[in-house]
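Asker: Curious how this folds, go ahead:
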Amino acid sequence: MTTPGPYRIADGSAVAFPDALDAWTPAAPKILTDRARALSTRSGIATRSLLQT
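Answerer: As a prediction, the model looks like this:
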């Protein structure tokens, strides 16, 4: 049985959550933008509004 949480795909070893966030954060904007475009294309609905954070 494996424990929940982030792990390395290459070998299955556990990764501390802060380290996983450090690895995921740089990739997230491009991936999320690509997924949002795909969602808009597939649904036929888009928005001009920007998310305020």
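
Asker: alpha carbons only for contacts and neighbour counts from here, please
Answerer: Noted.

Asker: Can you report how many residues neighbour residue 31?
Answerer: By the criterion of other Cα atoms under 10 Å, residue 31 has 10 neighbours.

Asker: Here is the second sequence; please produce its structure so I can put it next to the first one:
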Amino acid sequence: MSSDVLAEELLTAVGEGVGKVVDEHVQRRPWVGVVLKLLYYGVPLGFALFLLNGVYGWM
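Answerer: This is a model prediction of the structure:
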């Protein structure tokens, strides 16, 4: 096997493991899902607004 295939399999295995742990935490603690959604959507949106404010001087 080439190193690219091994790296891809390793990355896939780690991603599946992390996904399972996150799913378990979200099922046990609903607020974890809210925090993750804030991180996934709120932070990039805030950063985009920050950049747009720098360009257009809205505030």
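
Asker: care to give me the TM-score?
Answerer: Once superposed, the chains reach a TM-score of 0.40 (TM-score structural alignment, normalised by the length of the first structure), with 31 aligned residues with a Cα RMSD of 2.5 Å.

Asker: Residue 33 of the first structure and residue 40 of the first structure: what is the separation?
Answerer: Relative to residue 40 of the first structure, residue 33 of the first structure is positioned 11 Å away (Cα to Cα, to the nearest Å).

Asker: just residue 28 of the first structure next, same as before
Answerer: Distance of residue 28 of the first structure to residue 40 of the first structure, computed by Cα to Cα: 18 Å.

Asker: do residue 18 of the first structure as well
Answerer: Taken as Cα to Cα, the spacing of residue 18 of the first structure relative to residue 40 of the first structure amounts to 32 Å.

Asker: what do you get for residue 31 of the first structure?
Answerer: Applying Cα to Cα, the value for residue 31 of the first structure to residue 40 of the first structure is 14 Å.

Asker: which helices and strands does the strand or helix carrying residue 42 of the first structure pack with?
Answerer: Assigned by DSSP states H and E, residue 42 of the first structure falls within helix 28-43. Helices and strands in packing contact with helix 28-43 of the first structure are not found; criterion 3 or more Cα pairs under 8 Å, 6 or more residues apart in numbering; DSSP states H and E.
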